[in-house]
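# pasting a predicted model and its sequence here:
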Amino acid sequence: MRTTSFIKVILPFFTLLLISCESDPIEPLNQPTVNETTLDNLTYTSIDIQGSITPNGIFINSRGICWDTNPNPSIINNKSSETDNLFTSSISNLIANTTYYYKTYATSSLGTIYGEEMNFNTLSLNNTNWNLDTVYPPSGSIPNGLTIYSRVNFYDDGSTKFDELDLPGQSPGVFITIGSWSLDGNDFTYIWEGNDINNSTYVYIGTISGMEMSGTYTHSSEPSGTWSAIFQ
């Protein structure tokens, strides 16, 4: 009889305790914190992105920057892999004049977390000035070869202005000619049009990388050669 009474008294207590334990929220584990980023050294085809991760006691397996030309990039797209929680990702092989979306990421045993999505634009060739060096190889008319230094303006309508800087006995602004340019990805074409299109046309073909361009040229009546250009 006493046993039955004891059970009747203690059973509600255990029931209440069980309900209380089931209703208590389970505190989640700390998540790493992904901090803001800083951009630096933006060029036509590269950029440095500085980021940081606060582990909050969690071991970080991998961290870095992920990016893509479409919004909402993830680590299944392009990504850098850094060793330190305070890092700079040097991203290259980008396409000129293109919008890129990026996030900082951190992967741990809890999964992958991402920072806020941001974006940047690689530089555009529109309305820029370049110092262009055209290298003539040795030939019958130029036995020792020759390098011609010039400045070229590339306008946003696809036109150009060429100003030769060092013709003997001349100064900048004396020999000026027009032309056209185009950029397909990072593949660059510049057509230098002289007064006599049959004898004075140069076609420059090359690629843009960082803040420089280089490639080869052909001439309508002279041997082919090489060229390089630096952004001014």
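Everything's here; your move.
# every contact and neighbour count from this point should use C-alpha atoms.
Noted.
# nearest residue to the middle of this protein?
The residue lying closest to the centre of the chain (CA atoms, centre = their mean) is residue 46, at 3.9 Å.
# three-state assignment of residue 208?
Judged by DSSP: H, G, I helix; E, B strand; the rest coil, the three-state class of residue 208 is strand.
# the residue lying closest to it once chain neighbours are set aside: neighbouring residues, count only.
With sequence-adjacent residues excluded and distances taken as CA to CA, 6 or more residues apart in numbering, residue 208 is closest to residue 186, at 5.4 Å. Counted by other CA atoms under 10 Å, the residues lying close to residue 186 total 19.
# and residue 199, by the same measure?
Neighbourhood size, residue 199 [other CA under 10 Å]: 13.
# may I ask which helix or strand encompasses it?
Assigned by DSSP states H and E, residue 199 belongs to no helix or strand.
# that one contacts residue 193, doesn't it?
No - counting by CA atoms under 8 Å, residue 199 stays clear of residue 193, with 9.6 Å between them.
# got the buried residues for stretch 198-212?
For stretch 198-212, a neighbour-count test (16 or more other CA atoms under 10 Å) marks 201, 202, 203, 204, 205, 206, 207, 208, 209, 210, 211, 212 as buried.
# for the last one, give its distance to residue 224.
As for residue 212, its distance to residue 224 is 21 Å (criterion: CA to CA, to the nearest Å).
# do the same with the third one
Using CA to CA, one gets 10 Å for the distance from residue 203 to residue 224.
# who touches both of these two?
By CA atoms under 8 Å, 6 or more residues apart in numbering, residue 203 and residue 224 have these common neighbours: 217, 218.
# and stretch 129-144, how far from the chain's centre?
Relative to its chain's centre, stretch 129-144 lies at 32 Å (CA atoms, centre = their mean, to the nearest Å).
# ok, residues contacting it?
145-154, 223-232.
# among those residues, which ones are buried?
The neighbour count (16+ other CA under 10 Å) marks 149-154, 224-230 as buried among those.
# one more structure, for comparison:
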Amino acid sequence: MKKFNLLFISVLFISTISCSNDEGNNPSKLKIINESSSNNNEATFTSITIKGSIIETNSNSISSRGICWSKTPNPTINNNILTLESNIINNEISNLSVNTMYYFRIFAIVNNKIIYGENISSSTLSLENSKWRFATYYPEGAFSSGTTIESTVNFYADRTTKFDEIGIGQGVFITYGSWSLNDNFLTYIWEGNNPNTSTYVYTGTINGMTIQGTFTHPSTPGTWTATLTD
């Protein structure tokens, strides 16, 4: 009876080792290396750059490769996907939402099998507590005859703002307003929080590290752009 138990344990041990070395899920024995992480990623308000590499033993074994991503962990090729030609990966994923956590995985397809790398989690930048340099353009023929007004605008976490005009000296002409964000579309109310009583209402789209759009004014509408200052 003791010999039987010993034999059974030996067979079980050998089987366990055999299963742990089974590489059927990775037929080309390739490695997917992530160089990006939540601590060293390159992110803007609407994009994140993913870096990594795919190391394989047979250069002809990969039929497709790329990056997949979603707002939940373990994205697959059934989610968002960017296909690539090179095994060296340094690609910007754009058209993302502001202040949103995303999950990415590098993948490769070998002999109709999909091999995924580990999750890379990273967030786009938040508008909260950021400071921007605004350029407000009044069209030719308007009351200001094509003038551009330069200013700084602070967007605070409590959804309030501070406008400070540069041309006449900062700290001289200041207004306090509010802001809201619908995905990447910004509404900035120059005074207070009521768009019907504010002299200006700015609306625009955030893209990368810039914002641009139009504004309303009792005399004339116009356009504006903004870039992040710090």
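Good, I have the coordinates. These figures come from a predicted structure and were not determined experimentally.
# quick one: TM-score?
TM-score for the superposed chains, counting by TM-score structural alignment, normalised by the length of structure 2: 0.81, backed by 202 aligned residues with a CA RMSD of 2.2 Å.
# ok so, going back, with adjacent residues omitted, what lies nearest to the residue nearest to the centre of structure 1?
residue 92 (4.2 Å).
# my guess is residue 105 of structure 2 contacts residue 115, does it?
No - under the criterion of CA under 8 Å, residue 105 of structure 2 makes no contact with residue 115, lying 9.8 Å away.
# quick one: residue 35 of structure 2 and residue 72 of structure 2, what's the gap?
20 Å.
# these two: which is more packed in?
residue 35 (14 against 11).
# what's the match for that one in structure 1?
Per TM-score structural alignment, the equivalent position to residue 35 of structure 2 in structure 1 is residue 37.
# quick one on the thing from earlier: and the furthest pair within the buried residues of stretch 198-212 of structure 1?
For these, the maximum inter-member distance is 27.6 Å, found between 201 and 210 (CA to CA).
# can you give me the helices for structure 2?
Counting by DSSP state H, structure 2 has helices at residues 2-20.
# returning to what we had before: contacts only, for the residue nearest to the centre of structure 1.
Shown in contact with residue 46 of structure 1 (CA under 8 Å, 6+ apart): 90, 91, 92, 93, 94, 122, 210.
# measure it to residue 139 of structure 1 for me?
For residue 46 of structure 1 relative to residue 139 of structure 1 (CA to CA), the value is 38 Å.
# hmm, back to that, and which of the buried residues of stretch 198-212 of structure 1 is nearest residue 21 of structure 1?
residue 210 (61.4 Å).
# against residue 123 of structure 2, how distant is the equivalent of that closest one over in structure 2?
The pairwise alignment with structure 2 assigns residue 210 of structure 1 to residue 208, based on TM-score structural alignment. According to CA to CA, residue 208 of structure 2 stands 13 Å off from residue 123 of structure 2.
# ok, residue 155 of structure 2 next?
From residue 155 of structure 2 to residue 123 of structure 2 the distance is 19 Å (CA to CA).
# so residue 14 of structure 1 lies in a helix, does it not?
Yes - in this structure, residue 14 of structure 1 lies within a helix as judged by three-state DSSP.
# that one -> structure 2?
In structure 2, residue 14 of structure 1 lands on no residue (TM-score structural alignment).
# one more: residue 228 of structure 1?
Under the alignment (TM-score structural alignment), residue 228 of structure 1 pairs with residue 225 of structure 2.
# its match against residue 212, yeah?
Yes - with contacts counted by CA under 8 Å, residue 225 of structure 2 reaches residue 212, the gap being 4.2 Å.
# run a quick neighbour tally on residue 22 of structure 1.
Here the number of neighbours of residue 22 of structure 1 (other CA under 10 Å) works out to 10.
# before we move on, which element is it in?
Using DSSP H and E, residue 22 of structure 1 sits within helix 2-23.
# what lies in contact with that helix?
Contacting residues not belonging to helix 2-23 of structure 1 are not present [CA under 8 Å, 6+ apart].
# from the chain's centroid, how far away is it?
So, by CA atoms, centre = their mean, the centroid of helix 2-23 of structure 1 is 66 Å from its chain's centroid.
# same thing with stretch 81-99 of structure 1?
Using CA atoms, centre = their mean, the offset of stretch 81-99 of structure 1 from its chain centre is 7 Å.
# in it, which residues are buried?
81, 85, 87, 88, 89, 91, 94, 95, 96, 97, 99.
# ok, residue 67 of structure 2 - contacts?
Residue 67 of structure 2 neighbours (CA under 8 Å, 6+ apart): 81, 82, 83, 84, 104, 105, 106, 107.
# so what corresponds to the first one in structure 1?
In the superposition onto structure 1, residue 81 of structure 2 corresponds to residue 79 when matched by TM-score structural alignment.
# count the neighbours of its match for me.
Counted with other CA under 10 Å, residue 79 of structure 1 comes out at 21.
# so it touches residue 67, yeah?
Yes - here residue 79 of structure 1 lies in contact with residue 67, judged by CA under 8 Å, at a distance of 6.3 Å.
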